[in-house]
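Student: Dropping a prediction and its sequence here:
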Amino acid sequence: MESGLYLPTNNPNVINSKQEFDPIDKFLWPNMRFGVSYNGGKWFEPSKYLTDYFTDEAIKVIEKNKNRPFFLFLAHWAVHTPLQASKEDYDSLSHIPNHRKRVYLSMIRSLDRSVGRILKAVKEEGLEENTVIIFTSDNGAPNYIGLPDVNRPYRGWKLTFFQGGIRVPYLAKWPGHIKPGTKYDQPITNIDILPTLADAAGAKLPTDRLINGVNLLPFPKGRTSQKQRALFWSDGYYQTVQFKGWKLIRTEKPNKKWLFNLSSDPTEKNNLITEYSDKRIELENLLLNHNKQMIKPLWPSFIEFPVSIDKTLDQKQEEEDEYTYWVN
């Protein structure tokens, strides 16, 4: 399902927040529509605020499939730009003076409501004990919405590989299988969802290809401990590897490398690249081996632009500010 605006910009039930300092945001408002489409079909206007509409559709899936196994992937458009809140959510947060922040938090409120409604529907249909529910995200918040505190205490934003860009919530619920309050401290990634849910469903993974993800179910149950593994991120020449509490970030634009000990410096304030050359070499060799296993891109990147690591897009950029490039 594709989507665009959350409501028409002139709808009496919508509150808009336009970022005049962001050229992409200025492009989105006149060029996006309030509509959805199914599987590349014709676009149509949903009946209500987009987050609530998607939730309604998800609950229909639960109700119609309650008597057979099903997989539901609910990928909300929220809280993606353009920033639009429902008037109901916006009015409920009248204690927040900053308009942009109030709209953004109102969008999060609608997302919270969606999670609650999904959990309620699963329970009311008698599926709670036999349903695995995972809540996570694809990246941290971006700097182009102009909210400086949104990823704190971590550095960086969406489009960067600093913790603010790649460290996200990851919660799982399965009564009788995952004890409430269980915490798992090892780094994990969204590619672990496939083998985890396959194990929960009693399905076998394909054997004709390499599955990089790890089945996480045994670990909260205490049946075994996970061996520490390297995690990789790649965006053209901008690449990162994290292994055993250490993290290497490198980019050709600018030609720079960062090395962090996340165990002692989780907010990535101290670049140790010149002090631990042995660790840098170890992590670079992991990246080298990983890159050898990857196929070449089918087409070249067509856009790249700098992203400040520590400042929002509306803040004045100084010559000494650190930055990386987003390549797409």
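Tutor: Received it, and whenever you're ready, just let me know what you need.
Student: drop to CA atoms for contacts and neighbour counts, all remaining ones
Tutor: Noted.
Student: So which residues of the stretch 51-200 of the chain form strands?
Tutor: In the stretch 51-200 of the chain, strands defined by DSSP state E, counting those that start in this stretch lie at 83-86, 133-136, 170-173, listed in chain order.
Student: The first one: how far from the chain's middle?
Tutor: For strand 83-86, the distance from its own C-alpha centre to the chain's C-alpha centre is 19 Å (Cα atoms, centre = their mean, to the nearest Å).
Student: Now do that strand: which elements does it pack against?
Tutor: With contacts taken as 3 or more Cα pairs under 8 Å, 6 or more residues apart in numbering; DSSP states H and E, strand 83-86 sits against strand 14-17, helix 99-124.
Student: Who are the packing partners of the shortest one?
Tutor: In this structure, strand 14-17 makes packing contacts with strand 83-86, helix 87-92, helix 99-124, judged by 3+ Cα pairs under 8 Å, 6+ apart.
Student: So for residue 180, which of those sits nearest?
Tutor: Each of the helices and strands packed on strand 14-17 has some distance to residue 180 by Cα to Cα; the shortest is helix 99-124, at 15.0 Å.
Student: in that closest one, what counts as buried?
Tutor: For helix 99-124, the neighbour count (16 or more other Cα atoms under 10 Å) marks 100-111, 114, 117-118, 121-122 as buried.
Student: quick one: contacts of stretch 239-259?
Tutor: Contacts with stretch 239-259, where a contact means Cα atoms under 8 Å, 6 or more residues apart in numbering, come from 161, 228-234, 237-238, 260-263, 271-273, 280, 283-284, 286-287, 323-325.
Student: how long is it from one end to the other?
Tutor: 12 Å (Cα to Cα, to the nearest Å).
Student: just stretch 213-232 next, same as before
Tutor: Stretch 213-232 has an end-to-end distance of 12 Å (criterion: Cα to Cα).
Student: could you list every residue that touches the residue nearest in space to the middle of the chain?
Tutor: Geometric centre of the chain, nearest residue: residue 138, 1.9 Å, by Cα atoms, centre = their mean. Counting by Cα under 8 Å, 6+ apart, residue 138 makes contact with 166, 168, 190.
Student: Of those residues, which is the nearest to residue 306?
Tutor: Nearest to residue 306 among those: residue 166, at 17.4 Å, using Cα to Cα.
Student: next up, a second structure to put side by side with the first:
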Amino acid sequence: GKTGLGLVADGMTELDGMVGQLLKKLDDLGIADNTIIVWTTDNGAEAFSWPDGGTTPFRGEKNTNWEGGYRVPCVMRWPGVIKPGTEINHVTSHEDFVPTLVAAAGDATVTEKLLTGYQAAGKTFKVHLDGYDQRDLLSGAGPGKRHEYFYWTDDGNLAGLRYERWKLVFMEQRAEGLDVWQDPLVTLRFPKLFDLRADPFERADREAGDYARWRVEHAFALLPAQAFVGKHLMTYREFPPRQKPGSFSLDQVLEKLHQPVSGSK
């Protein structure tokens, strides 16, 4: 390969060149100063497939409940709004892109409109959008609006919650490597607690000798978490899930086989 560091490094080098081509094209078209660019990825590194997959300093990887499965890079260029060199260390989510970018395009009330029915492209969209308009955060005009993040799994289970600096783990993946795709997450009777500002790599429960005492003494963090989860779950009354999540499980395959087959002409 070009880098001598494996498939991922070569792929990143190729991507870097593609980004350069895109930026040059925007300059050539004369629209660079009126274009928002977002560079990010969909999930954490798939570390088990290294060196063909990525790596991460955070615990876990893709398809786990740990930070290594959810934290992703995000680089943005927004001329006139985001100052070059800005670094933001605040809780955000990809769910914030829709309200933020639609607001940038002229409609700052899309989240509210979606609750009652939003007309676009000849269709009506009525959904609950778990996103926030983060223009103030990006521009430096004010704080971020998101204080919570829900760790949903690909099976549709709530594995954890982060609010501010605290992370509660309701389900944990104890397997490693390829086994994270084989073994189920374990539901905990008493949530694990992490202070992600002091322990961003979630090592305390495995390596700190006094974690058990610290965990009990900080059980007060569970109370605000109940309010965040309760408020979130209330939205499912009017906006229940529209489809089941994908699964590799045999139970779901058998369920599909037992469903009646509709005729077609």
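Tutor: It's in. This structure is a prediction, so every number in the text was calculated from the model and none was measured.
Student: Now, the contacts of stretch 239-259 of the first structure that are in strands?
Tutor: In this view, the contacts of stretch 239-259 of the first structure that belong to strands under DSSP state E are 231-234, 238, 260-261, 323-325.
Student: Name only those of those residues that count as buried.
Tutor: So, by 16+ other Cα under 10 Å, the buried ones in those are 231-232, 238, 260-261, 323-325.
Student: all helices for the stretch 151-300 of the first structure, in order.
Tutor: Taking DSSP state H, counting those that start in this stretch as the test, the helices found in the stretch 151-300 of the first structure are 163-166, 193-201, 277-292.
Student: Deepest in the core, which of these is it.
Tutor: Highest mean neighbour count among those (mean count of other Cα atoms under 10 Å): helix 163-166, with a mean of 23.
Student: mean deviation of that helix from the second structure?
Tutor: Helix 163-166 of the first structure, aligned to the second structure and superposed, deviates on average by 1.0 Å (mean Cα distance after the TM-score superposition for the first structure).
Student: Pull up the aligned stretch in the second structure for that helix.
Tutor: Per the alignment by TM-score structural alignment, helix 163-166 of the first structure matches residues 67-70 in the second structure.
Student: how near is residue 40 of the second structure to residue 71 of the second structure?
Tutor: 10 Å.
Student: higher neighbour count, these two?
Tutor: Neighbours were counted for residue 40 of the second structure and for residue 71 using other Cα atoms under 10 Å; residue 71 has more, 18 against 11.
Student: Next one: the closest residue to the more buried one other than its chain neighbours from residue 213 of the second structure, what distance?
Tutor: Nearest residue to residue 71 of the second structure, sequence neighbours excluded (Cα to Cα, 6 or more residues apart in numbering): residue 44, at 5.7 Å. According to Cα to Cα, residue 44 of the second structure stands 31 Å off from residue 213 of the second structure.
Student: okay, these two: which has more neighbours?
Tutor: residue 44 (23 against 9).
Student: What lines up with the more buried one in the first structure?
Tutor: Using TM-score structural alignment, residue 44 of the second structure sits opposite residue 140 in the first structure.
Student: Also residue 18 of the second structure?
Tutor: Residue pairing (TM-score structural alignment): residue 18 of the second structure is matched to residue 114 of the first structure.
Student: before we move on, what about residue 168 of the second structure?
Tutor: By TM-score structural alignment, residue 168 of the second structure lines up with residue 248.
Student: burial of its match, as a residue count?
Tutor: Number of residues near residue 248 of the first structure (other Cα under 10 Å) recorded here: 27.
Student: And residue 300 of the first structure, by the same measure?
Tutor: 10.
Student: How about the contacts made by residue 176 of the first structure?
Tutor: Residues near residue 176 of the first structure by Cα under 8 Å, 6+ apart: residue 129.
Student: quick one: it from residue 221 of the first structure, how far?
Tutor: Separation of residue 176 of the first structure from residue 221 of the first structure (Cα to Cα): 10 Å.
Student: same question, residue 303 of the first structure
Tutor: As defined by Cα to Cα, residue 303 of the first structure lies at a distance of 45 Å from residue 221 of the first structure.
Student: Between the two, point out the one with more neighbours.
Tutor: Under the neighbour definition other Cα under 10 Å, residue 303 of the first structure and residue 221 were set side by side, and residue 221 has more, 13 against 8.
Student: Can you find the partner of the more buried one in the second structure?
Tutor: Using TM-score structural alignment, residue 221 of the first structure lines up with residue 139 in the second structure.
Student: Kindly report the same for residue 59 of the first structure.
Tutor: Using TM-score structural alignment, residue 59 of the first structure pairs with nothing in the second structure.
Student: pretty sure residue 59 of the first structure contacts residue 119?
Tutor: No: between residue 59 of the first structure and residue 119 there is no contact under Cα atoms under 8 Å: 9.6 Å.
Student: Could you give the number of residues near residue 132 of the second structure?
Tutor: Using other Cα under 10 Å, residue 132 of the second structure has 19 neighbouring residues.
Student: what's the nearest residue to it if we skip its chain neighbours?
Tutor: residue 96 (4.8 Å).
Student: corresponding residue for that neighbour in the first structure?
Tutor: Using TM-score structural alignment, the partner of residue 96 of the second structure in the first structure is residue 192.
Student: mind listing what that match touches?
Tutor: Neighbours of residue 192 of the first structure in contact, by Cα under 8 Å, 6+ apart: 212-216.
Student: Recalculate using a threshold of 10 Å.
Tutor: The contact partners of residue 192 of the first structure, by Cα atoms under 10 Å, 6 or more residues apart in numbering, come to 211-216.
Student: for residue 82 of the second structure, same thing?
Tutor: 36, 76, 135-140 are the contacts of residue 82 of the second structure under Cα under 10 Å, 6+ apart.
Student: Out of those residues, list just those in strands.
Tutor: residue 76.
Student: Out of the contacts of residue 82 of the second structure, the closest to residue 238 of the second structure would be?
Tutor: For these, the minimum distance to residue 238 of the second structure (Cα to Cα) is 28.1 Å, reached by residue 135.
Student: how close does that closest one get to residue 188 of the second structure?
Tutor: Distance from residue 135 of the second structure to residue 188 of the second structure, counting by Cα to Cα: 37 Å.
Student: The two: which is more packed in?
Tutor: residue 135 (23 against 12).
Student: Was I right to think the more buried one contacts residue 98?
Tutor: No: at 11.5 Å, residue 135 of the second structure does not count as touching residue 98 under the criterion of Cα atoms under 10 Å.
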